[in-house]
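A.B. asks: what's the 3D shape of this:
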Amino acid sequence: MEEVIEQNALSWIFPGAVPLQQLQHFRERLVESFIHADEDYLEFYGTQAHAIMRMDWPNENKFQYLQVLDDVYTELADKAGRL
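C.D. replies: This next block holds a predicted model:
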């Protein structure tokens, strides 16, 4: 873990952290996929989560992608009344 000082504030950079731009792109693709998914949101969520967990990535990266997946699922399922 490295310390970085940004505008008099101390921030931490975790090794293997996924760039924010990459996570935002993943989020945009997920929103599109959820909207166009023929199956149930929960089934699509499970399929995506399973695919992420099978990737050969560090656990920290998997967690970041799963967090984005969870946020998108919760937001869209809540709007659609599926929670």
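A.B. asks: going by C-alpha atoms from here, please, whenever you check contacts or count neighbours.
C.D. replies: Will do.
A.B. asks: can you list the residues that contact stretch 34-51?
C.D. replies: With contact meaning C-alpha atoms under 8 Å, 6 or more residues apart in numbering, stretch 34-51 is reached by 66, 69-70, 73, 76-77.
A.B. asks: and this one, please, so the two structures can be compared:
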Amino acid sequence: MNEVIEQNALSWVFPGAVSLQQLQKFREGLEASFIYVDAEGDCFGFYGAQAHTIMCTDWPNENKFQYLQVLDDVFKNYMDKSGRL
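C.D. replies: From the prediction side, this is the model:
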């Protein structure tokens, strides 16, 4: 079973869940990449390419979802800070 009891509540743990450290490194890389790509003027193309790469990778869907959440968060934050959201 993939469940864990946390403070008298049942919580599910996905098989092969991505570690927080790995997601943080991915976030840091994306933040730096969006700054670089924005100088070239193609943030939307970069976002689409990253999303496509994640979806084409041979990972469980739960892992893809975690990476897509980070990608969406970084993209929204970057676009909001640059005044384009």
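A.B. asks: TM-score for the pair, please.
C.D. replies: The TM-score (TM-score structural alignment, normalised by the length of the first structure) is 0.87; 83 aligned residues with a C-alpha RMSD of 1.5 Å.
A.B. asks: before we move on, the earlier item: pick the one among the contacts of stretch 34-51 of the first structure closest to Arg29 of the first structure.
C.D. replies: Nearest to Arg29 of the first structure out of the contacts of stretch 34-51 of the first structure is Leu69 (C-alpha to C-alpha; 10.4 Å).
A.B. asks: show the buried residues in the contacts of stretch 34-51 of the first structure.
C.D. replies: 66, 69, 73, 76-77 (16 or more other C-alpha atoms under 10 Å).
A.B. asks: so what's the most centrally placed residue in the second structure closest to, chain neighbours aside?
C.D. replies: Geometric centre of the second structure, nearest residue: Val70, 2.3 Å, by C-alpha atoms, centre = their mean. Among residues not flanking Val70 of the second structure along the chain, Arg27 sits closest, at 6.3 Å (C-alpha to C-alpha, 6 or more residues apart in numbering).
A.B. asks: can you pull the buried residues of the helix or strand that that neighbour is a member of?
C.D. replies: Under the criterion of DSSP states H and E, Arg27 of the second structure resides in helix 20-40. For helix 20-40 of the second structure, the neighbour count (16+ other C-alpha under 10 Å) marks 23, 27, 30-31, 34 as buried.
A.B. asks: do stretch 48-58 of the first structure as well
C.D. replies: 49, 52-53.
A.B. asks: hey, where'd the strands end up in the second structure?
C.D. replies: 3-6, 9-12 (DSSP state E).
A.B. asks: looking at those, which is closest to Glu62 of the second structure?
C.D. replies: Ranking these by their distance to Glu62 of the second structure (criterion: C-alpha to C-alpha) puts strand 9-12 first, at 12.0 Å.
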